[in-house]
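[1] okay, predicted coordinates and the sequence, questions at the end:
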Amino acid sequence: MNKYLSLLLLFGFIQIPLFAQQKILKEAIERAEREDFSGVILVAEDDKILFEEAMGMRTYENRALLHEYDIFELASLSKQFTAMMIMMCKEKGLLGFDDQLSKYIETPYPGISIRNLLTHTSGLPDYQAIMDEHWDKNKVAGNPDILEYLREYAPVKSFDPGDKYEYSNTGYVLLASVVEKVTGEDFVDLMREWIFRPLGMKNTAIRSLEEKASVKDFAAGHLKDENGNYVNANTFHSSDYTIWLGNRKGPGRVSSNAEDLYKWDQALYTDKLVSKETMEEAYTAFKLNDGTRSYYGFGWEIKPQSPFGKMVMHTGSNPGYSTIIVRYLEENKTIIILNNNAHPDMMRLVEAATLSLGKW
């Protein structure tokens, strides 16, 4: 993901005449359409959507066209919502960022704080590898199963907490489990009550496979088959984990559309969910044990300097899906792209959208 930040910086500092900025985005979109990009792009500034367009297919099998309001699997963009749940628990006095994980969850890995989990500095091993090796894939696993297998098999940690940054889905499984422990509530229900409903995010939820199938506006993820045709990603064996790990909570599984994500983006400038002081902590890079910065906060990658000042962002990837949200905090500029055919043009559109964010 760091290479994407470098691309944004490179493109953002090129001086482009204002009259050419919209043309750059238009040409990038036209190229993407010619090359079969399927997705939705939204560009906004100062609480106003400047550009929104859908292209491609909701489902290739029946040639159903994609629309701006269609719902996508967000994959790891979900982590920013999990981090917010922890921040809300902290403001409610239910936990502290520097509390030890062992205060809430029993694991064979001592010395890990809630802050380590939020910032991917825990050193925890990958839960999916352990589950893939030992789990009966005729059953659907959830967080309690993942925690049980981590305790039973206790794979070796990658490093001591705080020594370095290493992206960890395991850490975000544990964060969701901590939320359930301190609230006594189901994480899925609580996220709906604490975040989605208050912000009017009517199209956003953590959905089961059955619930996704019942949503007519759900954009299926697609991959190319051996003949070069786009087919539903669930037909590939490599996608099976989304089924047998289908009850996991925390690292992914939120589904939403572009306009709901924009509501979320705008709410983060307010104190509707947590205080601005807590949000500032979320946008602060973690200091590692050796004094260097990891540049990941609470569910956000952080770049202190960019073409438009401080930038935070996150990407997501699931079979057939690529997603990204880029937020220029100092100028309230936002780029959201949701893609459902794992297309290589994704970042080219981000670059073009960044270039377009001048005067419209």
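    Happy to help now that I have it.
[2] going by C-alpha atoms from here, please, whenever you check contacts or count neighbours.
    Noted.
[3] in the stretch 51-200 of the chain, which spans are helices?
    Assigned by DSSP state H, counting those that start in this stretch, the stretch 51-200 of the chain shows helices spanning 79-91, 114-118, 127-134, 143-153, 169-183, 187-191.
[4] can you add distance to Leu65 and give the ones you listed back as CSV?
    Compiled in CSV, those are given as follows (distance: least, CA to CA, whole Å):
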stretch, distance to Leu65
helix 79-91, 29
helix 114-118, 38
helix 127-134, 34
helix 143-153, 36
helix 169-183, 33
helix 187-191, 30
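[5] count the residues that sit near Glu185.
    By the criterion of other CA atoms under 10 Å, Glu185 has 12 neighbours.
[6] ugh, wrong one, Glu280
    That count, for Glu280 with other CA under 10 Å as the rule, works out to 11.
[7] now do the SS call for it.
    helix (DSSP: H, G, I helix; E, B strand; the rest coil).
[8] pick the most buried one from the helices of the stretch 51-200 of the chain.
    Highest mean neighbour count of the helices of the stretch 51-200 of the chain: helix 114-118, a mean of 26 (counted as mean count of other CA atoms under 10 Å).
[9] let's bring in a second one:
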Amino acid sequence: MRKYFFPYIATALLLSLLFIACNSNPQPAVGKPLMPEPDEPTKVLPSSPLQYADTTKPEYRAIVERLDNFFRRYASTGFNGSVLVGQNGKVLYERYFGMANRETGLKLLPNSAVQLASVSKTFTGTAVLYLHQHNFININHPVQEYLPTFPYPNITVKMLLCHRSGLPDYYKWIPAYRKDQKTPINNNQMLDYFIKFKPGLEFRPDARFKYSNSNFAFLALIIEAATDMSYPDFMRKFIFEPLGMKNTFVFEAEKGLPATATISYRPNWVRDPVMFADGVDGDKGIYSTVEDMYRWDQSFYSHLLLNKETIDMAYAPYSFEKGGKKNYGLGWRMINNPGKERVIYHNGWWHGNNTVFYRFVEQNFTIIMLGNKYNTSIYKQAPVVYSLVKGMETSGDFESEE
């Protein structure tokens, strides 16, 4: 039975007692479920500004000068975006290069929200684990427990989280059945396509890893089913607001973008038009800023949403069919270097947005780059930034594709 938590607990208890007293065969309580309030985040981050390193110190000043020289050169070759480098809970470097909206002349600013693309998966995965931690979802249970019409009985929630489901990517196969490629569909409509056409799985569930956007689109629906809230509302109330992420939101096609959101551009500064997949959330669709992303990054060190046990589960590798250091956890990519730095990260690409989010978790060192003009070389820059700050090359091959 689904767990319910009423907004007015005293009234709910009284009504329940009266109902039981008057009915010899009581049924489960019916009402709108409400998630447990987060314990600490609202008391910690919203009123606390980000902390900044003292860059007047010679050792920091030299690092900032090296980074400035590098990013000015990189911007001159086409990079248009925001950058933040954090170390030990403090912002070491923060810069904005280029335009949020070229047509209006609006430059990138601290409140300029960029489409995170697949970096959104880190949020969706964490939301599911938060619900698992609070016993609203059991990730080891079948997806059909939460989405009864889901047409694949042997796929569990965990298989979605670590991309071991075998589901084909909706983005690639739905166009064959849909003439209108311009009007966005939502997650429920995506589910309807799977129900109607039931495309074959690419492999037996849990047989191997293959990245598929469908996995995280279905996770967004599971969040909605478990909470009786829309995915955007849940993320706002239980993730963004508690962590003080005031410029972060889920794109809702019917509402359009706020004025602070950046425009997505192709390399020639032509806008990337909205298309059918833009209305699907969970796999992408979250807009944020580098400052808010650093708040997101730091929340894991403070266990503001997930406890240590759940975080360790999220950061663990789950696919071993191929050798090598790269793997995927529950919503996170990773580079595991035995005896050396461990990198927990995710890249993103959607339309003209290329995004980078690298976390050296043992060092509490973070690199965030959010670009809104198509530039795939962004994925190769994190090792350069690391070497400029740390004075050494990384031993991890983490300039990965999205």
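    That came in fine, so what should we check first? Computed from a predicted model, the values in this text were never measured in an experiment.
[10] superposing both, give me the TM-score.
    Aligned and superposed, the two chains score 0.85 in TM-score terms (TM-score structural alignment, normalised by the length of the first structure); 331 aligned residues with a CA RMSD of 2.5 Å.
[11] just to revisit the earlier point, between the helices of the stretch 51-200 of the first structure, which gets nearest to Ile337 of the first structure?
    helix 79-91 (15.9 Å; CA to CA).
[12] what's the mean deviation for the closest one versus the second structure?
    Compared with the second structure after fitting, helix 79-91 of the first structure has a mean deviation of 0.8 Å; criterion: mean CA distance after the TM-score superposition for the first structure.
[13] show residues contacting that helix.
    Contact with helix 79-91 of the first structure is made by 95-97, 118, 172, 175-176, 179, 182, 191, 194, 250-252, 273-274, 278, 298-300, as judged by CA atoms under 8 Å, 6 or more residues apart in numbering.
[14] for Asp136 of the first structure, grab the count of nearby residues.
    Using other CA under 10 Å, Asp136 of the first structure has 11 other residues around it.
[15] ugh, wrong one, Glu330 of the first structure
    10.
[16] same deal with Gly200 of the second structure?
    With other CA under 10 Å as criterion, Gly200 of the second structure counts 11.
[17] same thing with Gly256 of the second structure?
    Residues near Gly256 of the second structure, counting by other CA under 10 Å, number 9.
[18] that one: what secondary structure?
    Assigned state for Gly256 of the second structure: coil (three-state reduction, three-state DSSP).
[19] what does Arg348 of the first structure give?
    The three-state assignment at Arg348 of the first structure reads helix, by three-state DSSP.
[20] my guess is it meets Ile29, correct?
    No. Between Arg348 of the first structure and Ile29 there is no contact under CA atoms under 8 Å: 9.3 Å.
[21] between these two, which is the more surrounded one?
    The residue with more neighbours, out of Arg348 of the first structure and Ile29, is Ile29; 22 against 18, by other CA under 10 Å.
[22] can you show me the strands along the first structure?
    All strands of the first structure, identified by DSSP state E, fall at 39-45, 48-55, 57-59, 64-65, 72-73, 205-206, 222-224, 230-232, 254-256, 301-303, 311-318, 321-328, 333-339.
[23] excluding sequence neighbours, find me the nearest residue to Val250 of the second structure.
    Ile286 (4.4 Å; CA to CA, 6 or more residues apart in numbering).
[24] pretty sure that neighbour contacts Ala253?
    No. Using CA under 8 Å as the test, Ile286 of the second structure is too far from Ala253 to be in contact (11.9 Å).
[25] ok, back up a step: of the helices of the stretch 51-200 of the first structure, which is nearest Gly246 of the first structure?
    Using CA to CA, the nearest of the helices of the stretch 51-200 of the first structure to Gly246 of the first structure is helix 143-153, at 10.0 Å.
[26] give me the mean deviation of the closest one from the second structure.
    Using mean CA distance after the TM-score superposition for the first structure, the mean distance for helix 143-153 of the first structure is 1.1 Å.
[27] now the angle from that helix to helix 127-134?
    70 degrees (axes from the mean of the first three to the mean of the last three CA atoms, to 10 degrees).
[28] just checking, what packs against helix 143-153 of the first structure?
    The helices and strands touching helix 143-153 of the first structure, judged by 3 or more CA pairs under 8 Å, 6 or more residues apart in numbering; DSSP states H and E, are helix 127-134, helix 169-183.
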